[in-house]
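# need a structure here:
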Amino acid sequence: MTGRRRADTDRSQQLVRDQLDAQAVLAPRFARGAFGERQIATALMALTRPDGAGRQRWFLMIDRAWPGTRSANVDMILIGPPGVFIVDAKEWTSQPQIHAGVLCAGLDNRQAEIAKVKAMIRPAQHALARRLQIVADIVHPVLAFAGHSVHRNHQGVMLLGVKELRPTLAGELPSRLSTADVTAVHEVLAQVYPAYEPCNLPADRVAVQAAAQVAGGLFEPQDILDAEVAAATARPMERWMTFLHASQLAIVRRTYTGPARISGPAGTGKTVVGLWRAVEAAKNTTGPVLLTSLVRMVPRVQARLLHQMRPDLAHRIDCVHVHGWAARFLAERGIEVAYDAAAAENEFSHAWLAMRGSPLAALDPRPVYWRQEIDVVIKGRGIAERGQYRASARPGRQLRLTEGQRDLVWDLYERYQQRLVHRGIADAADLLMRALAEARREPPQPGYGAVIVDEVQDLSLTALRLVSAVAPPGANGLLLIGDCRQKIYPGGYRLSDAGLSITGGRSEVLTVNYRNAPAILDAALDVIAEQRLEDIDGTMVTGRPADLAVTHGAGRVVRVSEETESQLENQAVAAVRELAAGGGYGEVAVLCYRGAQARRYAALLRREGIPVVELDAYTGDPTDRVKVGTWHKAKGLEFAHVLLPGPSSAITDAAKGYQSDDESATLARHALHVAMSRARLTLWLGETSRAPAKPGALA
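Next up is the predicted model:
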């Protein structure tokens, strides 16, 4: 890790310490004052760290639903080599004692707690016997006591104080389950005892220093830090993607007096903050909440994550990509728009045929560049007249156009638009323009309680105007989330173009990376390190931020070079199997620059007997299948291990000798940066000898 990126040690340590407090969000029962549960969970979390070989030998599930009951929950379920421990956490004022065969707290009879915890284990016993043929005595009921020292067995129930938990469960009991058995049991019990999270975000925060004091010096501070980090990162990636750091709680609950913005580099938790703010808005407003983005898949996955986080509120949060929202909105108004992307592309090809001998082709013979000019500048900025286009700014478009060249572009636009009208069809930009006109005429009813936009840097100006038009006025109405370093689509805008001004206390910049190992973060930032970028507020930022801190150090970048594509594919298959051995196929993703390459790798893995889910079909549900898709479709997602076969193709494809190459290269580097920064623990970069093993900034 370079000096540029090394955070102040004390600051980084304090940020990691705060993660214990974030369990108030992950296990919301803690937020209601059950501080003893926090102590007990911390003790058990320390067991969940991977062993020296990177294997997960212990799993801890917190706050799970009790099957067969309407609202009761199981505090904790610990699974490890000695067996399964169903833990009921207790914070009694009086010392637990046994009098005349009865469990008591002081003079109070608490024998009913014995029957209760015994009942809790029965669903586990039945499920394991039925599904895995595991005997019932592998499951142990445990009453765990915060603030007391106790170590005994009473009527088949283990009574343990918080100090005795780890030594007893991990040291005194014989191993009965293999690592594979532990994983299988965890998968079964995660279904039998589903997540139970029906509570609010915490109203108060409890400092980690206080936790250590109340615990009476039970653990060294580093034990607490390690336990918390291990517990957070050991969860399946879909659960990790909802992890809110304690330092971000204030942002989640903050009241903004007008439109607000959250920015920051990849991995700093912007999307997680947005998810939790959506939950807060659903709690505190009467109208629905709109959570939207440009790409189709991000809202789909976010909808599933919200259901895991708050099943009682998820139905009030409308997760839909901006084009899907526009189409639905127009349909609800009875406005027919025949959106047909394939047909529109065909009509543009015909329009370009009449122009391909023009000076535009000398600037760039690729029709895609001129199609983008129409989509993101003319239609994307809502330009209606030739003279307006002549004078218009073209943010994000690095190829300069003279007035005469702009006239030629306008001629192309008119030819294209005439063909669309003749066919009676619309393209994606038309869809947004018509939705904007209708929303301005009459906003949606009932109105939204809040509108949250993720990956806002990828929107066109028309799309930004649309979401602004449907957002409620006043406090907390509109939140924009994004990072100009991750802009992967052409075009651009400034907030002022949409009449938005976000300054002072309504703009947050996140500067701590919780996702990537330092080596991975360094490699991802190297790709864009030399760039200076204009942000949507008009300020200039560097590709490598100077004040970015990291919170953990485990991880690696693997570089592979082979002579042929076939050899590289064999290496990729071997790497997938190796990485999956530690945590399952569901922790691995193969991301490709082109869709054809992604389809080829998906077919390759299937032929090798490796389960695959393509990102087009991925819903955000935990699955033990390798995720395969393009860099663009991985936007907004993250994985423990990421393989990028042929990453230099993005850079080399941009170097065609055209005047627009600089712009193409910028977008390609951004896309590569996005793909690389999806990885948390392992980033695998594979090249063939037909391309340099370390292209440009990948070196």
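
# could you use CA atoms for every contact and neighbour count after this?
Will do.

# where's residue 626 relative to residue 580, distance?
The spacing between residue 626 and residue 580, counted by CA to CA, to the nearest Å, is 9 Å.

# now do the shared contacts for those two.
Shared contacts of residue 626 and residue 580 (CA atoms under 8 Å, 6 or more residues apart in numbering): 586-588.

# mind listing which of the residues you listed are in strands?
Among those, the residues falling in strands (DSSP state E) are residue 588.

# buried ones among the shared contacts of residue 626 and residue 580?
586-588 (16 or more other CA atoms under 10 Å).

# Throw the shared contacts of residue 626 and residue 580 into CSV and include distance to residue 254, thanks.
Formatted as CSV, the shared contacts of residue 626 and residue 580 follow (distance: CA to CA, whole Å):
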residue, distance to residue 254
586, 35
587, 34
588, 36
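
# residues in contact with the longest strand belonging to the chain?
Secondary structure assigned by DSSP E gives strand 679-688 as the longest strand of the chain. With CA under 8 Å, 6+ apart as the test, strand 679-688 has contacts from 515-517, 520, 554-565, 568, 572, 638-648, 676, 693.

# thought residue 538 was touching residue 497?
No. In this structure, residue 538 is not within contact of residue 497 by CA atoms under 8 Å, at 10.6 Å.

# ok, these two, which is more surrounded?
Per other CA atoms under 10 Å, whichever of residue 538 and residue 497 has more neighbours is residue 497, with 15 against 12.

# nearest residue to the more buried one other than its sequence neighbours?
Nearest residue to residue 497, sequence neighbours excluded (CA to CA, 6 or more residues apart in numbering): residue 461, at 7.5 Å.

# if we can go back for a sec, who has more neighbours out of residue 626 and residue 580?
Between residue 626 and residue 580, counting by other CA under 10 Å, residue 626 is the more crowded of the two (26 against 19).

# contacting residues for the more buried one?
585-590, 610-613.

# got it, and residue 484?
457, 533-536.

# restricted to strands, list those residues.
Assigned to strands by DSSP E, the following of these qualify: 533-534.

# if any of the contacts of strand 679-688 are buried, give me the PyMOL selection for them.
In PyMOL, a selection of the buried entries from the contacts of strand 679-688 looks like this (16+ other CA under 10 Å):
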select buried, resi 515+516+517+520+555+556+557+560+561+562+565+568+572+638+639+640+641+642+643+644+645+646+647+648+676+693
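
# so which of the contacts of strand 679-688 belong to helices?
520, 565, 568, 572, 676 (DSSP state H).

# with adjacent residues omitted, what lies nearest to the second one?
So that's residue 565. residue 688 (6.2 Å).

# now that neighbour: how far from residue 695?
On the measure of CA to CA, residue 688 and residue 695 end up 12 Å apart.

# over to residue 680?
22 Å.

# same check, this time on residue 332
Per CA to CA, residue 332 is found 50 Å from residue 695.

# more crowded one of the two?
Neighbour totals were compared for residue 332 and residue 695, and residue 695 leads with 16 against 11 (other CA under 10 Å).

# this one as well, want them side by side:
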Amino acid sequence: MMAKQANDIDGSVKQKAFTFLQKLTKDDAAPGLHIEPIHGAVDRRVRTGRVDDKYRAVLFKIDGQVPTYVLYGIWMHDEAIRQAKITSIQMNPVNGVVETLQAEAPEVVEPEPPAPPEPEPAEPPAPLLAVSVEDLEGLGIPSALARDAVGVTDDGVFNRLLDGVPPWQSEALLALATGSGLEQVRADLELSASEDATKAASEDEQLIAAMEKPASQMEFAEIKGVDELRRVIEDGDFGAWRVFLHPVQRMWVEKENNGPFRLSGGAGTGKTVVVVHRARRLAKDRPDQRIVLTTFTRNLADDIASSVKRLDPQVPLVRLGDQGVHVTGIDALASAVIRSARPQDLGLAAKKVLGTARADVGGRVDNHLWNTVAGEVAELPEKLRNPKFLESEYEMVVLPNGIVDEAGYLRVRRPGRGVRLNKKARQAVWKAVARYREEEALQGCADFAEKAAIAAAYLNARVADEGHVADHVLVDEGQDLKPTHWMLIRALVGERKDDIFIAEDGHQRIYGQKVVLSHYGIATRGRSRRLTLNYRTTAENLRWVTVLLQGVSYEDLEGEEDTVDGYRSARHGVAPVVESCSGLVEELDVTAKTLNRWIDDARASGRSEALAVLVRDKQQRDRVVSGLNERGVAARAVDRGGVGAGGVDEPVVMTMHRAKGTEFTKVVLFDVEPSGVGRTPHGYDFSEEDQADAQKRERSLLYVAASRARDELVITKSSGHGY
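Below is the predicted model:
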């Protein structure tokens, strides 16, 4: 077993720690381990072991039917002895959760002494917790902590109060402080009353059994096998997601649903973690099932496939239609379906979508084709002579409704499109659509949205004879998928238990248009849940990024308002820093200085840190890489493929779009307007609604980028260029 505390091992001792633990799993009496009890320790189970001349491991030996060691942490000799003397593992008497406690109570830092007297406010600040000491004690919070917590009115004091308390206690208090009720906390953490059923067993056997409780597993995890042990040690704190799950996360990994399910939550709340763990759980429990795990971009799909393998190398990653897990981007998924179809079947599917029986739909469309068409159709009014409007109208109205002729387009409803079209305008738009399709036929190609629609039509046609090609579909970053993508997902799998599982965050929609799932045969009402605990960013960074979203309404995939109310983080650090610069040269100077400071700090502490600079586009990325290299920082550009370490020796520079799905220890946002509203989107002047939606996406992009930072965030802004 391993405690979460032990997940953060100094980089210089990781290999020695692995060797020590590998020997321990084979024989705890092996020469050189020196597994010894500590005289005067508060817990009789505590032991220390020799990792090397300087470092000692602190462990707890629990004598069940088979002796179990729990690794608590690895420190230099004197600190290890101190930790061993004051730390104990106990079972909470109220709820049976296993937790580590220290004999030295953490110091509660009181607010700074007040400045010279000022007029008192009309009303004193309200306590952060609207509960009583007895309420907290009923959850299992110790009396001393409960008494301190109920009277706190200051965020800073409250945060310091939580330092060092067991993870379940910290999460319970944070949840109560951010709006959750007592019963909701009790249910989320599964804090049932401590049972008497195991009293016949020994104390140590009770302790081992209690480690199976979901709240216990927030702090303790069983490590199975040498390979798993190596992965946990090598991944360190960045790999905690693989072994320590929140009870709510674990619930949605394991729960069976009577149909499609939607899991929402802000950046860093662990949605992708749930999707990856759920894919693994389905693959292990149902090895004969075909599981598709898809997301919006190929890069994200590659990252998820890597995560699946890191979680469990035994999970089979397979081709579409085979038993196991098929991980792919949504557009690649459509292309795979099209390649699998016989030409005559593909032609019939294309006819349903495009009005013409074509099998040559595999080619890539010229990115400027809508622009060309807009210039060729003289009948288009000037305001509609906009490639983004035409593309959006095609993807949101024409393709989802299966329109193949002008008569169909004249009849179709267009709710939410923002631009009213009379008959003459619709006829002109349809002429542009027809011209677009003619040119595609000449070039032997189809765009991504069309391919998804054609793939869906093909799959729907073959169901009666051949059945569906998947038993379960899991979708990550669902907010970015387009209507025809959802048509394809619905066509992949029949309506059944656990058919579709969707993770989404309306605040991170930086690609797709607003979509309502029920319009595409995916009904999740009554089967949805929202995650609110942020695992990635510090509370200071989280506060900064959520301010970006204030004053703007966001919608989820059921068309309901998506808020950031209740989001919280148990981690704390320095506040984000905004550096105002006169122009590009000064921004590069500031960025190089910041990176060098981080690099020096990391090397001095011996810690491995992932550093990144996030920029707007590829051109800016390349300029920044060159500028940093000229200033002695060995930064490298990242486009497609894996991000890699992004460590202190080679910080990475990448676009904000490419950074989606990644995380770094420290991040510089280069050349941005911190308010999130400084950049005016181009090409969206055809309607106020679409322009407002584009502005939302600009905020969302900055939100995505800023939330990549775990510990420290620096923002550079310039008055000399960019805005």
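
# TM value for the aligned chains?
Overlay of the two chains. TM-score (TM-score structural alignment, normalised by the length of structure 1): 0.68; 548 aligned residues with a CA RMSD of 4.1 Å.

# from the shared contacts of residue 626 and residue 580 of structure 1, pick the one nearest residue 488 of structure 1.
residue 588 (22.9 Å; CA to CA).

# quick one, strands of the stretch 251-400 of structure 2?
With DSSP state E, counting those that start in this stretch, the ranges of strands along the stretch 251-400 of structure 2 come out as 261-265, 290-295, 324-329.

# mean deviation of the shortest one from structure 1?
Read that as strand 261-265 of structure 2. In the superposition against structure 1, strand 261-265 of structure 2 averages 1.0 Å from its aligned positions (mean CA distance after the TM-score superposition for structure 1).

# circling back to that earlier point, make JSON lines out of the ones in helices among the contacts of strand 679-688 of structure 1 and add distance to residue 42 of structure 1.
Below are those laid out as JSON lines (distance: CA to CA, whole Å):
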{"residue": "520", "distance to residue 42 of structure 1": "29"}
{"residue": "565", "distance to residue 42 of structure 1": "48"}
{"residue": "568", "distance to residue 42 of structure 1": "44"}
{"residue": "572", "distance to residue 42 of structure 1": "38"}
{"residue": "676", "distance to residue 42 of structure 1": "32"}
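
# and the furthest pair within the residues you listed?
520 and 565, at 24.4 Å, using CA to CA across those.

# hang on, the earlier thing: so which bit of structure 2 is the longest strand of structure 1 matched to?
Under TM-score structural alignment, strand 679-688 of structure 1 corresponds to residues 709-718 of structure 2.

# now stretch 633-646 of structure 1
By TM-score structural alignment, stretch 633-646 of structure 1 lines up with residues 658-671 in structure 2.

# which residues are in contact with the matching stretch?
299-300, 303, 536, 587, 591, 609-616, 639-640, 646, 704-706, 708-718, 722.

# buried subset of those as a PyMOL selection?
With 16+ other CA under 10 Å as the criterion, this PyMOL line picks the buried residues out of these:
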select buried, resi 299+300+303+536+587+591+609+610+611+612+613+614+615+616+646+704+705+706+708+709+710+711+712+713+714+715+716+717+718
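
# now the contacts of residue 484 of structure 1 in JSON lines, with distance to residue 426 of structure 1 and neighbour count?
Shown next, in JSON lines, are these (distance: CA to CA, whole Å; neighbours: other CA atoms under 10 Å):
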{"residue": "457", "distance to residue 426 of structure 1": "24", "neighbour count": "28"}
{"residue": "533", "distance to residue 426 of structure 1": "33", "neighbour count": "17"}
{"residue": "534", "distance to residue 426 of structure 1": "31", "neighbour count": "18"}
{"residue": "535", "distance to residue 426 of structure 1": "31", "neighbour count": "21"}
{"residue": "536", "distance to residue 426 of structure 1": "28", "neighbour count": "19"}
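
# residue 104 of structure 1: which of the contacts of residue 484 of structure 1 is nearest?
Looking across the contacts of residue 484 of structure 1 and measuring by CA to CA, the closest to residue 104 of structure 1 is residue 457, at 60.7 Å.

# the counterpart of the closest one in structure 2 and residue 513 of structure 2, how far apart?
When structure 2 is aligned by TM-score structural alignment, residue 457 of structure 1 is paired with residue 479. Residue 479 of structure 2 is 8 Å from residue 513 of structure 2, where distance means CA to CA.

# could you do residue 414 of structure 2 as well?
For residue 414 of structure 2 relative to residue 513 of structure 2 (CA to CA), the value is 14 Å.

# neighbour count for those two, which is higher?
When residue 414 of structure 2 and residue 513 are compared for neighbours, residue 513 comes out ahead with 19 against 15, by other CA under 10 Å.

# what separates the more buried one from residue 95 of structure 2, distance-wise?
Residue 513 of structure 2 is 46 Å from residue 95 of structure 2, by CA to CA.

# same thing with residue 618 of structure 2?
53 Å.

# equivalent analysis for residue 250 of structure 2, please.
Residue 250 of structure 2 is 18 Å from residue 95 of structure 2, by CA to CA.

# neighbour count: these two, which is higher?
Between residue 250 of structure 2 and residue 95, counting by other CA under 10 Å, residue 95 is the more crowded of the two (21 against 18).

# wait, is that one part of a strand?
No. Counting by DSSP: H, G, I helix; E, B strand; the rest coil, residue 95 of structure 2 is located in no strand; its state is coil.

# wait, it touches residue 137, no?
No. Here residue 95 of structure 2 does not reach residue 137: they are 10.3 Å apart, not a contact under CA under 8 Å.

# quick check: closest non-adjacent residue to residue 36 of structure 1.
In space, residue 36 of structure 1 is closest to residue 146, 5.0 Å off (CA to CA, 6+ apart).

# just the strands from the stretch 101-250 of structure 1, written as ranges.
Under the criterion DSSP E, counting those that start in this stretch, strands of the stretch 101-250 of structure 1 are mapped to 102-105, 108-109, 139-145, 151-154, 157-161.

# point out the most buried one among those.
strand 139-145 (a mean of 24; mean count of other CA atoms under 10 Å).

# what about residue 138 of structure 2, how many neighbours?
Residue 138 of structure 2 sits with 17 neighbouring residues when counted by other CA under 10 Å.

# that one matches what in structure 1?
So, by TM-score structural alignment, residue 138 of structure 2 is left unmatched.

# which residues touch residue 138 of structure 2?
Counted by CA under 8 Å, 6+ apart, residue 138 of structure 2 has contacts residue 94.

# tell me how far it lies from residue 183 of structure 2.
Taken as CA to CA, the span from residue 138 of structure 2 to residue 183 of structure 2 is 11 Å.
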